[in-house]
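Undergrad: Sequence first, predicted coordinates after that:
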Amino acid sequence: MKWNSYIKDFQSYLKIERGLSKNTIDNYSFDIERLCLFLSENQIDISPLKIQEETIQQFIYAVSSEVNARSQARIISGLKSFFGYLIFEDYRLDNPLELIESPKTGRKLPDTLSVDEIDALIKSIDLTSNEGERNRAMLETLYGCGLRVSELVSLKISDLFFEEGFIKITGKGNKQRFVPIGSLAQKYIQVYKETVRVHLNVKKEHGDVLFLNRRGSQLTRAMIFTIIKDLAVKIELNKKISPHTFRHSFATHLLENGADLRSIQLMLGHESITTTEIYLHLDRKFLSEVINNFHPRKS
C-alpha cells in the first residue's frame, strides 16, 4: 500500500473522527500530494512508512523557494498531522517532522471594516427581492454577533432566544455558547421569518435551519462569500473582504468601544484568550487613550 491509500484513510479520519470541514481536509491533502509530486519528480520511490527526516528536509527546502513563510509553515503543520495520524494508527513509530521547525511568520492582522463601510454594504442590499430581506438579516447577524460563516449557515430557529436576548451557537468541535443579539438583528430576522421564510417550500431535513435558499435548503458557505463579494463590488469597496471580515470587525469595534478581552473571547468562542489578543494590535491609538484615561500615573 503506497501513498494514495494512506491519504484516503487520513481523509476519512479527519472527516469522521475530527469532524473537519471539506476545505480543511482538502488543504491537508494538497500538502501531502505536493510531497508526493516532489518524490515522483525526483524519482524517490519510498512509502510514507519509510520516509525519513532527510527526505522531508529536501522537500521543505525545495518548496521554500516557491512559497512564502506562512504557506511553508502550513505545509509543515499539515505533514506533521499526517504522520501523527500514521503513528496513531500504529503504521509507524516516529514522526519524520518531529525536529523540523516551522519558519517564523509573524501574526497577520485581520482586515476590518469601518462602521460606515458596514452600513454601506447593508444599505446596498436590494430589498425588493426575497433574498434581499434574507441577506440583510444574515449580515446584521454576522456582524452583530461575530459569527463564523459555518455558524451562520447552521443557525437554527430553535437556537433563537430573543426574549432573553441571546442566540445559541454551535462552534468548532461542537462546543456551544450563548451570544447576545441586539434588537436590530432580532428585528430583521423576524421580518425575514414572517415575510419570506414562511412562504418557502422548506425541505424536511432543513426545517429548523434559519437561513435558507429559494429552494428551501440550507445555504452553503460559498453562497455567503458570493453575496458579500457582490455587495463589495456594488459599492466599489476597495478591500478584499469575506464573512470573516465581519467577525473581525465585530471584535475590533467592541474593543475600541471599551469591551474587555475576556468578554470578546467568550462571544467569539475562542478557546484561548491569546487568540483574541490579536485584536489588541489593531488600534494602538485606542490603547493609548485607555492608558491616558485610566492609568493612575498617566501624568
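TA: Looks like it arrived, so ask away. Residues are numbered from 1 along each chain as shown.
Undergrad: only C-alpha atoms for contact and neighbour calcs from this point on.
TA: Noted.
Undergrad: Check what contacts stretch 117-132 and list those residues.
TA: With contacts defined as Cα atoms under 8 Å, 6 or more residues apart in numbering, stretch 117-132 is touched by 133, 135-136, 139-140, 196, 213-214, 231-232, 234-235.
Undergrad: now these in a markdown table, with neighbour count, secondary structure and distance to residue 75?
TA: As requested, the contacts of stretch 117-132 are exported to a markdown table (neighbours: other Cα atoms under 10 Å; DSSP: H, G, I helix; E, B strand; the rest coil; distance: Cα to Cα, whole Å):
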| residue | neighbour count | secondary structure | distance to residue 75 |
| --- | --- | --- | --- |
| 133 | 21 | helix | 41 |
| 135 | 23 | helix | 36 |
| 136 | 22 | helix | 38 |
| 139 | 23 | helix | 33 |
| 140 | 23 | helix | 36 |
| 196 | 18 | coil | 45 |
| 213 | 16 | coil | 36 |
| 214 | 16 | coil | 39 |
| 231 | 18 | helix | 33 |
| 232 | 22 | helix | 31 |
| 234 | 13 | helix | 36 |
| 235 | 13 | coil | 37 |
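Undergrad: Tell me the one of those residues nearest residue 43?
TA: Checking these against residue 43 by Cα to Cα gives residue 232 as the nearest, at 47.4 Å.
Undergrad: Which residues lie in contact with the residue lying farthest from the centre of the chain in this structure?
TA: Distance from the C-alpha centroid of the chain peaks at residue 299, with 42.3 Å (Cα atoms, centre = their mean). Applying Cα under 8 Å, 6+ apart to residue 299 gives no contacts.
Undergrad: swap in residue 29?
TA: Residue 29 touches 7, 11, counting by Cα under 8 Å, 6+ apart.
Undergrad: Buried residues in whichever strand or helix holds it, which are they?
TA: For residue 29, the host element (DSSP states H and E) is helix 22-41. Buried residues in helix 22-41, defined by neighbour count with 16 or more other Cα atoms under 10 Å: 25, 28-29, 31-32, 35-36, 38-39.
Undergrad: The residue farthest from the centre of the chain and residue 292, how far apart?
TA: For residue 299, the distance to residue 292 (Cα to Cα, to the nearest Å) stands at 8 Å.
Undergrad: Strands of this structure, start to end?
TA: 160-161, 166-170, 176-180 (DSSP state E).
Undergrad: One more to weigh against that first structure:
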Amino acid sequence: MSAPDIAPLPDGVAEALAGLPNGRELPAHRAWLLASEPRFAEVMRRVERRGLPPRSLAELWLWLVHLTIDCGSRPATTGQSYGRTAGRFLAWAAGNGIDFTQATLEDLNRWQRWLAVECKNGNTWRAQQVQALRNFFDWRRACGLAKANAAADLQGPKVKPKPAKKYTDDQLRGLFAAIASANPLRSVRDRCATLLLLTTGLRREELASLKLAHLELSAARGVVRIEGKGAKEREVPFEGPVVTALHEWLAARDGLPFDIDRDAVFVALTGPTQGHALALRSFEAMVGKHAKAAKLRDWGIHRFRVTFATQLYDDGADIETIRALMGHESIETTRGYLAVSERARRTRLSSARQHRVLGTKPTGTPMWARLAAGELSSD
C-alpha cells in the first residue's frame, strides 16, 4: 500500500507504536485513510491537534484502522464518529490525570457524567458515546493490550426508540412535482436519485458511494449491488420508471460539457466540486430543497428506506425477504420499520366484538356489508 503525501505522525507517536501490534504498518494505513475519506480526515486532523499523549493517539489510530480496514466499517460514518468519541475521551482522561490503560469503571462513569454536564447533548448521543467506548476497550482486550474490557459494565442512558416515519403517496407526488419544476438537467439527476432511494431502500451513505460498477441495467430492469454496514453485500432488484430515469440521467451525465468522475453515478453540476461525485451532504441538501418547495413539514432521506420496506410488506413480501433486501442484521430492526405499514394498520379487532359485550347493535352499515365483513352470522 503506497502512502500518499500526508502530514507525518505527531511527535512521539512513531515511538509509541514500536511495542504495539501492527504498529509498523500504521503510518501507511493512516496516510491511506486520510487521503481517501475527506470527512474522516477532517475529524482526525482535529483530534491530532488536541495534543493527546503519544500512546493514546497510537492506540486510537490502530483501533480505527481495525474498524475501517479489517471490519469494513465506513471511515466517513462509523470511523469519523468513533474517532471523534474516543479522541474526546482520551483527551478528557489526559486532562484529568487518568492513564486510560488503567481506567476503571468509576473513571468511565465520571467521564459519562462529564458528557452530560459539559456537552449538554441528549440521551441518544450519550448512548452512542458509550457504545463507541465499549468497542474501543473491547478491541484493547482482544489485542492483548488489557486483560479485560474496562467498559464492559458501563451503562449508558436508556433510549426510547422513535417510531419509524414514511412518506405518504401524497407527499411523494408533491416531492416529485417539485423536482420536475427544477432546471431540466438538475431535474433529471434529482428525479433519478430520489427514485433510486424509493425503489431500492439504499442508505444515504450507500447512495453517496454508488459507482457505475454497482449497477446492472437492462431496458426494463436493473439490480444494484450494495456494500452495506459491516462490509455486508446485498443485491436489490428494481424495475419500472426508475430504470427509465437511470437511462436518462446516465445519458445526460455522459454528455456533460466538463470533466466528471467516471466511476460515480451522481456528480455535482455546479460549484467548486463540479464533476466530482456528489457528497453525502449534497444528497441531504438535494432532498431538503425539493421537500421545502413541496411544502413538506417533515422530510428525510431515511424515510425513503422506511417507505421502501413498508410498501414491500403491503404488497405481500415476507419479513425475511425484506430484511435481506434492507441489509438488516436483526429482523427486529425490520419489524420496527413495518409497524407503520398499511398492512399492519389494517390489523384491528372487529367492532362486532365490542357490540357483543356491550349488548348493542352496529348502526349505519347495511346488513349485506356486515355479513360480508363477518360481523353477522349468515345462518
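TA: In hand now; what should we look at? Here the structure is a predicted model, which means the values were calculated and not measured.
Undergrad: re earlier: pick out whichever of the contacts of stretch 117-132 of structure 1 sits closest to residue 102 of structure 1.
TA: Minimum separation from residue 102 of structure 1 among the contacts of stretch 117-132 of structure 1 (Cα to Cα) is found for residue 232, which lies at 35.3 Å.
Undergrad: what does the closest one align to in structure 2?
TA: By TM-score structural alignment, residue 232 of structure 1 lines up with residue 291 in structure 2.
Undergrad: Report the separation between the closest residue to that match other than its chain neighbours and residue 340 of structure 2.
TA: Sequence neighbours aside, residue 175 is the residue nearest to residue 291 of structure 2 in space, at 5.9 Å (criterion: Cα to Cα, 6 or more residues apart in numbering). Note on residue 175 of structure 2: its distance to residue 340 of structure 2, by Cα to Cα, is 20 Å.
Undergrad: do the same with residue 326 of structure 2
TA: Separation of residue 326 of structure 2 from residue 340 of structure 2 (Cα to Cα): 16 Å.
Undergrad: Compare neighbour counts for these two and give me the winner.
TA: residue 326 (23 against 18; other Cα atoms under 10 Å).
Undergrad: Test my guess that that one contacts residue 206.
TA: No - between residue 326 of structure 2 and residue 206 there is no contact under Cα atoms under 8 Å: 11.6 Å.
Undergrad: Who's the closest spatial neighbour of residue 292 of structure 1, skipping the chain neighbours?
TA: Computed as Cα to Cα, 6+ apart, the closest residue to residue 292 of structure 1 that is not its neighbour in sequence is residue 298, at 5.4 Å.
Undergrad: typo on my end, it should be residue 191 of structure 2
TA: The spatial neighbour of residue 191 of structure 2 that comes closest, neighbours along the chain excluded (Cα to Cα, 6+ apart), is residue 179 at 6.3 Å.
Undergrad: same thing with residue 239 of structure 2?
TA: Using Cα to Cα, 6+ apart, the nearest residue to residue 239 of structure 2 is residue 221, at 4.5 Å.
Undergrad: That neighbour contacts residue 244, correct?
TA: No - using Cα under 8 Å, residue 221 of structure 2 makes no contact with residue 244, being 9.2 Å away.
Undergrad: Now for residue 289 of structure 1, how many residues are close by?
TA: Using other Cα under 10 Å, residue 289 of structure 1 is surrounded by 12 other residues.
Undergrad: What's the match for it in structure 2?
TA: By TM-score structural alignment, residue 289 of structure 1 lines up with residue 346.
Undergrad: Would you mind listing the buried residues in the longest helix seen in structure 2?
TA: Counting by DSSP state H, the longest helix found in structure 2 is helix 123-142. Going by neighbour count (16+ other Cα under 10 Å), the buried part of helix 123-142 of structure 2 is 126-140.
Undergrad: now do stretch 346-358 of structure 2
TA: Of the residues in stretch 346-358 of structure 2, those buried by neighbour count under the rule 16+ other Cα under 10 Å are residue 352.
Undergrad: cool, stretch 240-256 of structure 2 as well?
TA: 242-243, 245-247, 249-250, 253.
Undergrad: cool, and stretch 281-298 of structure 2?
TA: 283, 286-288, 290-291, 293-294.
Undergrad: quick one on the thing from earlier: which single one of the contacts of stretch 117-132 of structure 1 is nearest to residue 16 of structure 1?
TA: Distances from residue 16 of structure 1 to those, taken by Cα to Cα, are shortest for residue 213, at 27.0 Å.
Undergrad: Would you mind measuring from the alignment partner in structure 2 of the closest one to residue 303 of structure 2?
TA: Aligned against structure 2 by TM-score structural alignment, residue 213 of structure 1 finds its counterpart in residue 268. Plainly put, residue 268 of structure 2 is 23 Å away from residue 303 of structure 2 if you go by Cα to Cα.
Undergrad: follow-up on the earlier one: in structure 1, what stretch matches the longest helix of structure 2?
TA: Using TM-score structural alignment, helix 123-142 of structure 2 pairs with 69-88 in structure 1.
Undergrad: Look at the aligned partner of residue 246 of structure 1 in structure 2 and say how many residues are nearby.
TA: Mapped onto structure 2 by TM-score structural alignment, residue 246 of structure 1 lines up with residue 304. By other Cα under 10 Å, the residues close to residue 304 of structure 2 number 26.
Undergrad: pretty sure residue 304 of structure 2 is touching residue 167, no?
TA: Yes - here residue 304 of structure 2 reaches residue 167: they are 7.0 Å apart, a contact under Cα under 8 Å.
Undergrad: Roughly how far does residue 40 of structure 2 sit from residue 64 of structure 2?
TA: Counting by Cα to Cα - residue 40 of structure 2 and residue 64 of structure 2 are separated by 10 Å.
Undergrad: which residues of the stretch 101-250 of structure 1 fall in helices?
TA: 115-123, 130-145, 149-153, 183-195, 221-234, 243-256 (DSSP state H, counting those that start in this stretch).
Undergrad: so what does the third one touch, helix or strand wise?
TA: For helix 149-153 of structure 1, the helices and strands in contact under the criterion 3 or more Cα pairs under 8 Å, 6 or more residues apart in numbering; DSSP states H and E are helix 130-145, helix 221-234.
Undergrad: okay if I get those as TSV plus distance to residue 49 of structure 1?
TA: Listed next are those as TSV, based on distance: least, Cα to Cα, whole Å:
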stretch	distance to residue 49 of structure 1
helix 130-145	45
helix 221-234	36
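Undergrad: Out of the ones you listed, flag the one nearest residue 202 of structure 1.
TA: Among those, helix 130-145 sits nearest to residue 202 of structure 1 (Cα to Cα), with 14.6 Å.
Undergrad: Fine by me, thanks again.
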